[in-house]
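Novice: Everything below, folded, please.
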Amino acid sequence: MINIYEVLETNDMILRENLDVRTITLGISLLDCADSSLERLNDNIYNKITTIAKDLVSVGDDIELEFGVPVVNKRISVTPISIVGASACKTPEDFVTIAKTLDRAAKKVGVNFLGGYSALVPKGMTKADELLIRSIPKALSSTERVCSSVNLASTKTGINMDAVSLMGSIIKETAELTKGSDSIGCAKLVVFCNAPDDNPFMAGAFHGVTEADAVVNIGVSGPGVVRNAVSQVKGADFETLCETVKKTAFKITRVGQLVAKEASERLNVPFGIIDLSLAPTPAVGDSIAEILEEMGLERTGAPGTTAALAILNDQVKKGGVMASSYVGGLSGAFIPVSEDGRMIEAVTCGSLTIEKLEAMTCVCSVGLDMIAIPGNTEVTTISGIIADEMAIGMVNQKTTAVRIIPVIGKGVGETAEFGGLLGSAPVMKVNSFSCKDFVSRGGRIPAPIHSFKN
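Specialist: Here you go, the predicted model:
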């Protein structure tokens, strides 16, 4: 039973500490939409999404009004489109028509983003996979709400270096096509190692082929709540610190469980998972970097940062799994530079570099996220950064990702403006030494020896 103290405590979290449900994401299978006719395929996709998701936004709004818990985003994820469009699409332009259909459907039902313009190629690319990947720049530059992801590697299969090399070019082309708005197209594009099938967060959400026809996934958040709790135990030992974070994560997750239950019942769609990830926003006090600094760091990026982030990630997971039987997605702490005000300050003052961020990704929820780099960065350098991050995920048996933005026309120290939850980002320095001969080798980096577990 919940008591009056817990009610008041939760209310205070919402009013003063930025507690929210970051997203209700409705996953929709489009496998039964497949057709050899491109016209029929697009009709099937539009009709299914607009039918199943017609009440998603209103249900989210009603829950927010009735329970007083902010529900920031309502989103949709769909089956990877390279699979759905394989029979009908013969050119990249054919896939672009599907992106535009997805965008129309997203606007019709009122969601802010739709994910799943995706391909899964950790071991190799089908013709459809390659066509979709090559269509990404045009698709993202000609739509508003569509997000794209490509899984390039996994612990079981290794790293598809042909796809890694290709994605360097795709990211650069996407940046060029959206240079009028600081290359924002790249903010809707992420590459993965070990991508989960049930992630509710954008830009990486897609509805896995092993999922039900439709499912509700919830992404909770609350960096401000955790920061406030950590601030109450300054100088305490690590056991006390860990217990504090764990108990706070439990409370945050229970709020998400309530919203998940209500959304599932009202939409008449099965509940899937709660993603425990702490996702920052540009708002003051809603920062992962502030939590790390409350732990005792002068600035995020100082020695000890990776250890502090490891504590945070582990205790968030431990607290969350006690609060819900169905925890999934990514679940941990996101470190997107542009979306975290204090992290931006750390970059600006020189405390935080790309190399330190890469080290932090060994223990965080995702990887190099929302990082702006100079627009003249070589394509092969972008591919090299991706390869490094894929290797971290592959060897450590965890999900890692790269969402990197070469801001065309801007250099180190300048600022890229993305607006809204995407925030703004200082353009960061990139190692200028070449990796061209390495990433150009082609083929696949084999899976690590510890992947053989059958």
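Novice: Every contact and neighbour count from this point should use C-alpha atoms.
Specialist: OK.
Novice: Give me the distance from the helix or strand that contains T51 to the chain's centre.
Specialist: Assigned by DSSP states H and E, T51 belongs to helix 38-52. With C-alpha atoms, centre = their mean, to the nearest Å as the basis, helix 38-52 stands 26 Å off its chain's centre.
Novice: how about the helix or strand just after that helix: buried residues?
Specialist: Beyond helix 38-52 on the C-terminal side, the first helix or strand identified by DSSP H and E is helix 56-67. Within helix 56-67, the residues that count as buried by 16 or more other C-alpha atoms under 10 Å are L56, V57, V59, G60, D61, I63, E64.
Novice: Second chain to compare with the first, below:
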Amino acid sequence: METEQIKETIEMISEENLDIRTITMGISLLDCVTGDTATTAKKVYAKITRVAAQLVPVADALSNEYGLPIVNKRIAVTPVALLAGADPHPDFLPIAHALDDAAQAIGVDLIGGYAALVANGCTPADTALMQSLPEALATTERVCAAVNVGSSRAGINMDAVAQMGETVKAIAAIDPVNAMKLVVFCNAVEDNPFMAGAFWGVSEGDVAISTGVSGPGVVQRAVAKLPNASFEVICETIKQTAFKVSRMGEFIGQAAAKRLGVPFNIVDLSLAPTPAPGDSVAEILETLGLSHVGTPGTTAALALLNDAVKKGGIMAAARVGGLSGAFIPVSEDRNMIEAAQAGHITLEKLEAMTAVCSVGLDMVAVPGDTPATTLAGMIADEAAIGMINNKTTAVRVIPVPGKTVGDTIEFGGLFGRAPIMPVNTGDASAFIGRGGRIPAPIHSFKN
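Specialist: Next up, the predicted model:
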């Protein structure tokens, strides 16, 4: 690297919050299936602790050697519902505890894959896993869960949507913090390294390393230097910045994979914010010229940002995957929190923004008395956006018992704090109660 490039990279790390947000090891657990979930759980623990034993030491060594923060070390595993298809009476709690114990034993922050893929229907194992979610998330510390309820190819499983509305309500009734660990998807991807929705798809290999990079502060600083530039210049600047950020993720991922003796999979080049000052996606949008996020023009600004990040990042890595783009979690983004508290941004505006960003309604806190059918309606709306637009969408909503609009819930750390946002008081119960499936759109038939 030239001297100027080295200096630039050091400034990104020290002043602009550049980091590797996660190194995630994907592990297939299909070879752990025995037909008895209790026995399977023992094999799950044994494989994870064997295969991932050196993940944290290698990540720490790379971080120390290159001076680049690696914020999280994580594991994603095969969707757990697939591990119990041969068990006539599956009990998933032993597997949930095996995942949690393995994550603690090797020192990773989170482990994802307590998941069911039910876009086109539910097996008995899928149903059992979804029913186990409240207790599983209440009795584990590091386990993250996901349920994929729809896809552009299959449509939306509205029976599963209704069940997930009830499930989210039941999870939050025990402890609203547990609801942070569940994501409900449409068009979930198989190689996502970001939590809480990560899992290791059945088309992936036995084990591999992926990285998730971040850098909202780097992009914001670059945009701030061009106060009067045209959109063409802004887009080119974001592309060049995303290239540099993603290159770091490729470098660290390749180095980690080599030391661990496993394949390198993908770089997820998402802009993932934190509550820290100067690490906000919403601040990028405001730097583009909006008085605050939520102002008319916000969706257009987010579309510009998301597309430019993808275009720049995809040239920096051998393989790009995961979600890749800009995240807009409310509680994890300092400027988004402030906008929500001031009433500048609503759930309806957030929903519009999810049509052009990486995921969906993310880390949104709502009043504790929000009906389960309303939660299901929010999930259905996001799934419809994903299905029609052939993109990944998701909902991570947190109904907070005993709290109402104007209150705040504190999560701490990277999870930040969430103002309780108002929810439309209309009744969706008759719509959700119809059951069945919303068919796939006509443009899904491409064979």
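Novice: Superposing both, give me the TM-score.
Specialist: The TM-score (TM-score structural alignment, normalised by the length of structure 2) is 0.99; 447 aligned residues with a C-alpha RMSD of 0.7 Å.
Novice: Quick one: residues contacting the corresponding residue of structure 1 for G150 of structure 2.
Specialist: Aligned counterpart of G150 of structure 2 in structure 1: A153 (TM-score structural alignment). A153 of structure 1 makes contact with V121, P122, K123, I159, N160, F192, C193, N194, M390, M394 under the criterion C-alpha atoms under 8 Å, 6 or more residues apart in numbering.
Novice: List the ones among these that fall in strands.
Specialist: Among these, DSSP state E puts I159, N160, F192, C193 in strands.
Novice: Looking at those, which one is closest to F452 of structure 1?
Specialist: Checking those against F452 of structure 1 with C-alpha to C-alpha, the nearest one is I159 at 15.4 Å.
Novice: pretty sure the closest one contacts L152?
Specialist: Yes - the criterion here is C-alpha atoms under 8 Å, and I159 of structure 1 meets it with L152 at 6.2 Å.
Novice: Stretch 99-107 of structure 1 against structure 2, how far on average?
Specialist: For stretch 99-107 of structure 1, the mean deviation from structure 2 after alignment is 0.4 Å (mean C-alpha distance after the TM-score superposition for structure 1).
Novice: Tell me the residues of structure 2 aligned with that stretch.
Specialist: Under TM-score structural alignment, the alignment places stretch 99-107 of structure 1 onto residues 96-104 of structure 2.
Novice: what do you get for stretch 403-416 of structure 1?
Specialist: Aligned by TM-score structural alignment, stretch 403-416 of structure 1 falls on residues 396-409 of structure 2.
Novice: Map K169 of structure 2 across to structure 1 for me.
Specialist: Aligned partner of K169 of structure 2 by TM-score structural alignment: K172.
Novice: how deep is the residue nearest to T49 of structure 2 when sequence neighbours are not counted tucked in, by neighbour count?
Specialist: Distances taken as C-alpha to C-alpha, 6 or more residues apart in numbering put A102 closest to T49 of structure 2, at 5.8 Å, once the chain neighbours are dropped. Residues contacting A102 of structure 2 under the criterion other C-alpha atoms under 10 Å number 23.
Novice: Next, find the distance separating I449 of structure 1 from Q397 of structure 1.
Specialist: 12 Å (C-alpha to C-alpha, to the nearest Å).
Novice: Settle it for me: which of these two has more neighbours?
Specialist: The residue with more neighbours, out of I449 of structure 1 and Q397, is Q397; 17 against 10, by other C-alpha under 10 Å.
Novice: need the contact list for the residue nearest to that one when sequence neighbours are not counted.
Specialist: Using C-alpha to C-alpha, 6+ apart and skipping the chain neighbours, the partner closest in space to Q397 of structure 1 is T155 (5.7 Å). Going by C-alpha under 8 Å, 6+ apart, T155 of structure 1 touches C193, N194, G393, M394, V395, N396, Q397, A447, P448, S451.
Novice: Kindly report the same for A146 of structure 2.
Specialist: Contact analysis of A146 of structure 2 by C-alpha under 8 Å, 6+ apart lists 112-116, 182-185, 196-199.
Novice: same thing but 10 Å
Specialist: 79-80, 112-117, 130, 133, 181-185, 188, 195-199, 394, 396 (C-alpha atoms under 10 Å, 6 or more residues apart in numbering).
Novice: what about it, is that helix, strand or coil?
Specialist: strand (DSSP: H, G, I helix; E, B strand; the rest coil).
Novice: what does I373 of structure 1 give?
Specialist: Relying on three-state DSSP, one would call I373 of structure 1 strand.
Novice: What does it correspond to in structure 2?
Specialist: Mapped onto structure 2 by TM-score structural alignment, I373 of structure 1 lines up with V366.
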